[in-house]
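In: Structural data only, the sequence is not supplied:
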């Protein structure tokens, strides 16, 4: 029964974790207007979140290793909620920027610690369950976006909105903490995982390959998040009331695909699931380029959502089951490589779009789908990733 309570606890925490960033995103227009900055200046403000994330990428694994993933999940999730409140509190721009740096930094550490917990829980089950956990993260984002829309329509200030959401999240985080999986205190002299060495440590080829798969998927994720609406507006020439449906279709399919992926992994295995994901990504983006009408592109974006849905959760899961490095260190490595794609992808897409076209950029990223399918054949599946 304890493993089921741990799964329920981690699932609920994933829900609230996904809602934090969505709560902030839903109030961006309100906060931007309050500070009176133009679009160009606001783009640089948002960059501070990325700076915070990049700062903690090299050290997140060591911090979690020191605290333990159970304690780290609680500490940094609570801090994340407090920083969300801070975003709505400051009225001076440099204070907001500092808060956003910390927001990005804590978001990254929370991401790695909660995914380490997810892997610990998944090891108690036969087959993969991490896809459903990431699906719950997506549902949390949907719910928080809806709540944000309600708060906006009711003219609730961001600070009040964030206090309401964070208060509930903090309550459940503290309540569920005792059900998280504790660290194994028993020394494992015969453990296949080598004891961590101080200093720089080269990853094995399999972890590097997982990081590369995450990189390709996160380039596509970042592109869809930042450029799908632009594609709908300027390429498909969608009427204004339909512009947002491309992104909505993509996100709905991505959330659904994460739940479906647990079944496909059990039925077909990780390599075939990655193969299918890459093919869907290629077909979806390719179709949006070849048939750029409004409704065909919405359907194409749904296929893209299915394609990218399972790649990152599966890379995290496989990294956590590796035998050459502790889970939190492996996750840090894969996350670091993947986030390079997430952060660099959208501006590179913009550069290509400016010097060629947005269709060309989408066509190039479509090839990443083929790369995922091809490279999936070279991933080594650790024997305990499918055992109880």
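Out: It's in. These figures come from a predicted structure and were not determined experimentally.

In: rest of the way, CA atoms for contacts and neighbours
Out: Fine.

In: What about residue 153, how many residues nearby?
Out: Using other Cα atoms under 10 Å, the number of residues around residue 153 comes to 9.

In: As a check, name the ranges of all helices in the stretch 151-300 of the chain.
Out: Applying DSSP state H, counting those that start in this stretch to the stretch 151-300 of the chain gives helices spanning 158-176, 205-234, 245-268, 270-290, 294-309.

In: what helices or strands is the fourth one leaning on?
Out: Judged by 3 or more Cα pairs under 8 Å, 6 or more residues apart in numbering; DSSP states H and E, the packing partners of helix 270-290 are helix 245-268, helix 294-309, helix 311-320, helix 358-375.

In: Okay, one more to line up with it:
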């Protein structure tokens, strides 16, 4: 039992470190434009490279997990993911910057799938769900990285901040690696779908599961928009300084962390469909308020409200996919997860092109419309109430 408890703490540390690096990346984004003299649309292409690297790595990580186990994959890709931000910040030219961002995306993508797979094994051994709180640790890491990033950049410069953030994250990963639960799922279970990327070509049939996938996508597009563009929105359109611009994603992630740690209890009391509907409406209100904010302080508060709402949308949708009738659970989860992650990893690059044409206020307002669609379709997630361990 001690090994299981240590494994629970170790996988939580992986989520925390991953979120911390992503949160530290957010306040670095606005600095890329003046550094290379590029526009938002070019930055959008670079972010697309990062997203394609992550999604491509996710598609192949199932095979790696089946071959080497979750701990084996994390031993290679978790340390790489922790230092990739420094590689991006140190890149001396546009081609090397694009390469560094592709490496960062691939490393974070592989780490993401492997740590989720390891969390599934911990759930099985503990006999209860831990996935929502694991994602809560990711949000907590994002909160710490985003809230402190702007201040540290202002005090230490971009390179100093990246070096410190990567060192702290790497230390956390190296301390956690020996304590990860090593009793990985057998290959037969992986092929059955417990690791969503293990059978990337096997998708379920039926329109209903694809609607759930769109709901995951529409929930994660706003999350990706806040991660990659909120700092630039505060800086360019609301006049915030470097230190203040990093607060948007930090507040968003902090609010998400609080709500994710409370998410399972709330869902058990009120039911999945009701929680999803209210969550999506609150998120839509927060994103809309951010787009209308008269100043950076109001925008930060609005993004925090959006984080409270978005926190439990994707866990509920993925849980509903796992209990979707008429489809193999693993294939359904795989489809919904991949569609959802496209929203946070690939869609933000397109947001940059739109924002350059119409501005960030209109762009964020459009995110609210996506969340209203999720609220309208919330009844489709009622099946999540039958979820057991590993379905959260």
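Out: Arrived safely, thanks for sending. Small disclaimer: the values here were computed from a predicted structure and weren't measured.

In: Send over the TM-score of the superposed chains.
Out: TM-score of the superposed chains, computed with TM-score structural alignment, normalised by the length of the first structure, equals 0.77; 377 aligned residues with a Cα RMSD of 4.1 Å.

In: Please name whichever of the helices and strands packed on helix 270-290 of the first structure is nearest to residue 187 of the first structure.
Out: The closest of those to residue 187 of the first structure is helix 311-320. By Cα to Cα, the value is 18.9 Å.

In: Which positions in the helix or strand just after that closest one come out as buried?
Out: Later in the chain than helix 311-320 of the first structure, the nearest helix or strand by DSSP states H and E is helix 327-355. Residues of helix 327-355 of the first structure classed as buried by neighbour count (16 or more other Cα atoms under 10 Å): 327-343, 345-346, 349-350, 352.

In: cool, stretch 97-111 of the second structure as well?
Out: Counting neighbours by 16+ other Cα under 10 Å, one finds that the buried residues in stretch 97-111 of the second structure are 97-111.

In: for stretch 12-26 of the second structure, same thing?
Out: Buried-residue list, stretch 12-26 of the second structure, by 16+ other Cα under 10 Å: 12-26.

In: what comes into contact with that stretch?
Out: Applying Cα atoms under 8 Å, 6 or more residues apart in numbering, the contact partners of stretch 12-26 of the second structure are 78, 81-82, 85, 108, 112, 115, 134-135, 137-146, 148-149, 162, 165-166, 169-170, 172-173, 176, 227-229, 231, 246, 249-250.

In: quick one: the closest residue to residue 102 of the first structure other than its chain neighbours and residue 150 of the first structure, what's the gap?
Out: Spatial nearest neighbour of residue 102 of the first structure, excluding adjacent residues (Cα to Cα, 6 or more residues apart in numbering): residue 52 at 5.8 Å. Distance of residue 52 of the first structure to residue 150 of the first structure, computed by Cα to Cα, to the nearest Å: 30 Å.

In: and what of residue 231 of the first structure?
Out: Per Cα to Cα, residue 231 of the first structure is found 27 Å from residue 150 of the first structure.

In: With neighbour numbers in mind, choose between those two.
Out: The neighbour comparison of residue 231 of the first structure against residue 150 (other Cα under 10 Å) goes to residue 231, with 24 against 13.

In: was I right about that one contacting residue 361?
Out: No - Residue 231 of the first structure lies out of contact with residue 361 (Cα atoms under 8 Å); the separation is 10.5 Å.

In: which one's the longest helix in the second structure?
Out: When the second structure is parsed with DSSP state H, its longest helix is helix 40-90.

In: Going toward the C-terminus from that helix, what's the next helix or strand?
Out: Next along the chain after helix 40-90 of the second structure, with elements defined by DSSP H and E, is helix 94-126.
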